[in-house]
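Student: fold the following.
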Amino acid sequence: MSIDGTAVAWYAVICGVLSALAPSFGGRAVRIAIGGIVGILAATLLPIVKGLAGL
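Tutor: Predicted structure coming up:
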């Protein structure tokens, strides 16, 4: 099994940004919902970003 370095870097950036901003969000439920939305958007946008980058 090989690891896709692009996916690892992409999710590292997304999770890093989310964790940096998380304390300023509301309660736990709001942070979980925002994390889910960000995860869905990241998973949806990754193929587009990879296509534009020619990877």
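Student: all contacts plus neighbour counts: C-alpha atoms, from now on.
Tutor: Noted.
Student: does residue 26 lie in a helix or a strand, and which?
Tutor: According to DSSP states H and E, residue 26 maps onto no helix or strand at all.
Student: another one to check against the first:
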Amino acid sequence: MDPVALGFYAVICGLLSLAAPSLGRPFLRLGIGALVGIIAAAVLPMLKSAMGL
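Tutor: Reported below is the predicted structural model:
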């Protein structure tokens, strides 16, 4: 796996896990997690090109 992607998703998941208990019921947390994952996957290519990677 690409080290940049691994680090990026580790940071995103770590931050989401800090907020998870306060986000409500399990299905709401699942939806929020899916939305954050989609956004993170869309943003990563832009960040990589901005960093020249």
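Student: show me the contacts for residue 11 of the second structure.
Tutor: Contacts of residue 11 of the second structure were listed using Cα atoms under 8 Å, 6 or more residues apart in numbering, and none were found.
Student: apart from its chain neighbours, what residue comes closest to the residue nearest to the spatial centre of the second structure?
Tutor: The centroid of the second structure falls nearest to residue 12 when counting by Cα atoms, centre = their mean (3.7 Å). Counting by Cα to Cα, 6 or more residues apart in numbering, residue 12 of the second structure lies nearest to residue 40, which is 7.5 Å off, once chain neighbours are set aside.
Student: so what does the one you found match up with in the first structure?
Tutor: Alignment note (TM-score structural alignment): residue 40 of the second structure maps to residue 42 of the first structure.
Student: tell me the SS of that match?
Tutor: Local secondary structure at residue 42 of the first structure is given as helix here, using DSSP: H, G, I helix; E, B strand; the rest coil.
Student: and it, how many neighbours?
Tutor: Under the neighbour criterion other Cα atoms under 10 Å, residue 42 of the first structure is assigned a count of 18.
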